[in-house]
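Novice: following is a predicted model, sequence given first.
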Amino acid sequence: MMVDIVNPTKNDKICDPACGTAGFLINAYKHILKENTSKDGIFEDEIGAHYTADLFSSDDWKRIKTNTLFGYDFSTKMVRVGMMNSILHGITSPHITYQDTLGKHYVHNEEFDVILANPPFKGSILKSNIHPDFKVITTKTELLFLELMYDKLFVGGRCAVIVPDGVLFGSSNAHQKIREMLIENTELKAVISLPSGIFKPYAGVSTAILIFTKGDETKKVWFYDLQADGFSLDDKRAQITENDIPDCKAKFKEIVGARKYDAIPTETDKWFWVDKEELKANKYDLSISKYKKIIYTPVVYEKPEVLLSQIKELEGKILVGLEEVGKMI
């Protein structure tokens, strides 16, 4: 979903600064191939549809193989796994590097058009290891990664990142400052609230997706309450019919992509707009529960005399039953 929303192109430089198994980079690669494949370039087998990118030029192929996808991780094991996974998916020369992207030796210059990430939740780093370019004073990695992503994007660059809910409403100076940076220095397009079981069995923490573009202005922020992703929210994660992802992607394209700031949701919609001024008044709080309107459905109760009559009728039936049981003893 995140890749589809950000919509990376063949001309973008794409990064995941905490890439793990390189899942985002692989899905970005597949997305670009699909977007550059004609109808004649699609073939299917027992695995599914395959996209040959037959609309690519030789320069396009060279670019995507050598200067498009970049991943970093501070675990040598995950670097090896990410490289192997990339190669298995057709990225023959993956740029996946062992690097602590929050540390002193990773340069914060603008370098990428797209950043896709799911950085470690609720981690911390020693103060002595933090890069001096960080302006937010904190050791919380989820906050430092957000500032890093902002720094590494070109102006006009797009980012989609998964964050724990604490980032959205934390009251510390660092939490407020990072949210202020996102709203004042970028166009924070969307906050997509995710169900708490979406990462089970590995983690049960509540999370959200932030979508922003560096350099643009935030006027309103689009909130979406994604309640189901097509799988059960327990440890089994079995496939189910309820799935809000297609609706979320369609509504994002239709409303946010077209900048329909005056669009009004229906009672059944799971999205709504929040004005920038309202966010500022609430210390840049981005938690969906802060702004989501609760619709109360009136409940009609029977009149007391009707309820009393029904109770007496039930008691009468109970007494009749007890008498029949007594005769059987």
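Specialist: Alright, I've got the coordinates. Numbering: from 1, shown residues only.
Novice: C-alpha only now, for contacts and for neighbours.
Specialist: Will do.
Novice: list the buried ones in stretch 162-177?
Specialist: For stretch 162-177, a neighbour-count test (16 or more other C-alpha atoms under 10 Å) marks 162-170, 174-177 as buried.
Novice: is residue 115 in a helix, a strand, or coil?
Specialist: Assigned state for residue 115: strand (three-state reduction, DSSP: H, G, I helix; E, B strand; the rest coil).
Novice: hmm, it is touching residue 153, no?
Specialist: Yes. In this structure residue 115 lies within contact range of residue 153 using C-alpha atoms under 8 Å: 7.4 Å.
Novice: what segments of the stretch 101-250 of the chain are strands?
Specialist: Secondary structure of the stretch 101-250 of the chain (DSSP state E, counting those that start in this stretch): strands located at 112-117, 153-164, 186-193, 207-214, 220-225, 229-231, 239-243.
Novice: contacting residues around the longest one?
Specialist: It stands for strand 153-164. Residues from elsewhere that reach strand 153-164 (C-alpha atoms under 8 Å, 6 or more residues apart in numbering): 2-3, 6, 110-119, 121-122, 142, 149, 205-216.
Novice: hold the first one in mind and look at this next one:
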Amino acid sequence: MTQDINFMTKTKLLIDNLKSVCANYGLGNDGNEFKIITQVFLYKFLNDKFRYAVKQECPDLVKSEAFSAVLMELSDDDYSDLIDSLDPNIPRLQPEHLISHLFTKQNDDDFAKLFDDTLRQISIENAEVFSVKSFTGAKDTLFDELSQYISDSSQRDAFCKALINKLFEFSFEEMFEQKYDFFATIFEYLIKDYNTDSGGKYAEYYTPHAVARIMAQILVPEPVKGVKCYDPSAGSGTLLMSIAHQIGEENCTIYSEDISQKSSNMLRLNLVLNNLTHSIPNIIKTNTIALPHYLENKFDYIVSNPPFKLDFSDFHASLDKDAFKKRFFAGIPKIAKTKKESMAIYLLFIQHIIHSLSDTGKAAIVVPTGFITAQSGIEKKIRERLIENNWLRGVVSMPSNIFASTGTNVSVLFLDKNADSHNIVLMDASKLGETIKEGKNQRTVLTQTEENRIIETFNNKTAVEDLSVVVTKEEIATKNFSFSAGQYFEVKIEYTDITADEFAEKMNAFEANLSKFFKEGNTLDLEIQQHLKGLKYE
């Protein structure tokens, strides 16, 4: 545990040092700082991943500290054989791509150009595995020419030299000796200053780890293998990482769609950090609703925290076409006359997720709590379809303010194509958690005990007073298809056995009190009338 904390401290220090370099060259809080920090961090991680893999494959070859120099002495054929022997998920680097080589070249003329050329070459040679694709199939570049973000060209060499020196001081390699669970925390630390919406269509919704863990552990209570997991509004990938850890990274393949280039790049970095590099080619940057890349695919597990409200009037007309009729079975929200930004796009995501489930598929979707009780409209049509087809496993209504980014109360909808329609779990966890302050916002945080209580109560299908009920599909139908646990809680009336004399005594006391109150009321009325008369004559 001490070593775990030590590694985390060192990694955070590296991130802080990179931010310090950016600040020293006028890029602190600059719009491009995010690209520099995340890409340099990714370069470092890939560099060390490659070094570690080569040392594991050829321990005798790399006893020398001059790692890149030793590799340079290999013949082309030997080096090619070495590369071919590595796992497909390991980046393909040349000796001159390594940080140790750039460190020895840092005082050369045009070092910034060498730095940029190195990153460009790595991008080209690793495009097949490490590129994010758009809907059209076009691939992005893994790295930008980072020195170009320094507007004063005379400072570029010094800037790149400063970055390389910070990278050279630190190594991830010893962390690869065993599996650590802190990379989710490291990722959060890395992007914490940049994880906000930058004007894209879909806002970057950050899902708290507690909610992500609850969703994953309810979705996957038993071991599974060879499954496909999907998020149609993936953001930076918190939900996907959580379910992948629950299943086991080697037992699942990740698929995602999101319209934001920044979110897609965050997700790529998250996949690399979490040993899911093999799924990077499945990241698609697209408008999931209007231009779905995976429309014909079916998935075993789907997790999603979709945007709740968004103006989609500019592509509303394109949704009403024959190819989407089956997908949007409950309808498409109309274009609002005012407040178009409040259009309920999440209703389209729910329908898209239902359409994308395999015959045995399961899903967990974050929805505004208002969805589970709406009396009519698309919301009710969706709920009716879930009940009629026996696809609802249950609902958990979360505490208010559990999401710092939105004041909307949320619930998590759990779907299962093989759900038990006679034991549907409806849970009201809104009273759980403790309130903490984060900057100007207040957020509700669940304790580990409360997390476990929610998961165990749900998975065991247990009715707990004031927390959960277990109901049938028929009972839900009689309540206008409401998914709110509160509407099924029993109204409790407490009875107390008393004698006839005790009853008479209580009634006499009530009568005496009433008489007293009436007298006081009459006295007060007289005083008010006298006061009003006095005011009139004045």
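Specialist: Okay, I see it. Just so you know, these numbers come straight off a predicted model, no measurement behind them.
Novice: filter the contacts of strand 153-164 of the first structure down to the buried ones, PyMOL style.
Specialist: Buried members of the contacts of strand 153-164 of the first structure, defined by 16+ other C-alpha under 10 Å, are picked up in PyMOL with:
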select buried, resi 2+3+6+111+112+113+114+115+116+117+118+119+121+142+149+205+206+207+208+209+210+211+212+213+214+215+216
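Novice: which residues in the stretch 51-200 of the first structure form helices?
Specialist: For the stretch 51-200 of the first structure, the helices defined by DSSP state H, counting those that start in this stretch occupy 58-66, 76-88, 141-152, 166-169, 173-185.
Novice: excluding chain neighbours, what is closest to the equivalent of residue 296 of the second structure over in the first structure?
Specialist: Matched to the first structure by TM-score structural alignment, residue 296 of the second structure sits across from residue 109. Spatial nearest neighbour of residue 109 of the first structure, chain neighbours left out: residue 152 (5.7 Å); criterion: C-alpha to C-alpha, 6 or more residues apart in numbering.
Novice: any idea how far the one you found is from residue 49 of the first structure?
Specialist: Here the criterion is C-alpha to C-alpha, to the nearest Å. By it, residue 152 of the first structure lies 34 Å from residue 49 of the first structure.
Novice: specify which residue of those two has the higher count of neighbours.
Specialist: The residue with more neighbours, out of residue 152 of the first structure and residue 49, is residue 152; 21 against 11, by other C-alpha atoms under 10 Å.
Novice: ok, now which ones touch the more buried one?
Specialist: By C-alpha under 8 Å, 6+ apart, residue 152 of the first structure lies in contact with 108, 109, 110, 111, 112.
Novice: and with 6 Å instead?
Specialist: Contacts for residue 152 of the first structure (C-alpha atoms under 6 Å, 6 or more residues apart in numbering) come out as 108, 109, 110, 111.
Novice: ok, these in the second structure: which stay?
Specialist: Among the contacts of residue 152 of the first structure, the ones still in contact in the second structure (both residues aligned by TM-score structural alignment, their matches' C-alpha atoms under 6 Å) are residue 111.
Novice: redo the contacts of residue 152 of the first structure as JSON lines? Include distance to residue 58 of the first structure.
Specialist: Below are the contacts of residue 152 of the first structure laid out as JSON lines (distance: C-alpha to C-alpha, whole Å):
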{"residue": "108", "distance to residue 58 of the first structure": "32"}
{"residue": "109", "distance to residue 58 of the first structure": "29"}
{"residue": "110", "distance to residue 58 of the first structure": "27"}
{"residue": "111", "distance to residue 58 of the first structure": "24"}
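Novice: which of the contacts of residue 152 of the first structure lies closest to residue 24 of the first structure?
Specialist: When the contacts of residue 152 of the first structure are compared for distance to residue 24 of the first structure (C-alpha to C-alpha), residue 111 wins out at 17.7 Å.
Novice: that closest one - nearest residue in space that isn't next to it in sequence?
Specialist: Nearest one to residue 111 of the first structure, counting by C-alpha to C-alpha, 6+ apart, is residue 152 at 5.4 Å.
Novice: what's the match for the one you found in the second structure?
Specialist: In the second structure, residue 152 of the first structure lands on residue 356 (TM-score structural alignment).
Novice: that match and residue 253 of the second structure: what is the separation?
Specialist: The value you get for residue 356 of the second structure to residue 253 of the second structure, if C-alpha to C-alpha is used, is 16 Å.
Novice: can you tell me the centre-most residue of the second structure?
Specialist: By C-alpha atoms, centre = their mean, the second structure has its centre lying nearest to residue 238, at 3.4 Å.
Novice: that one pairs with which position in the first structure?
Specialist: Following TM-score structural alignment, the counterpart assigned to residue 238 of the second structure within the first structure is residue 23.
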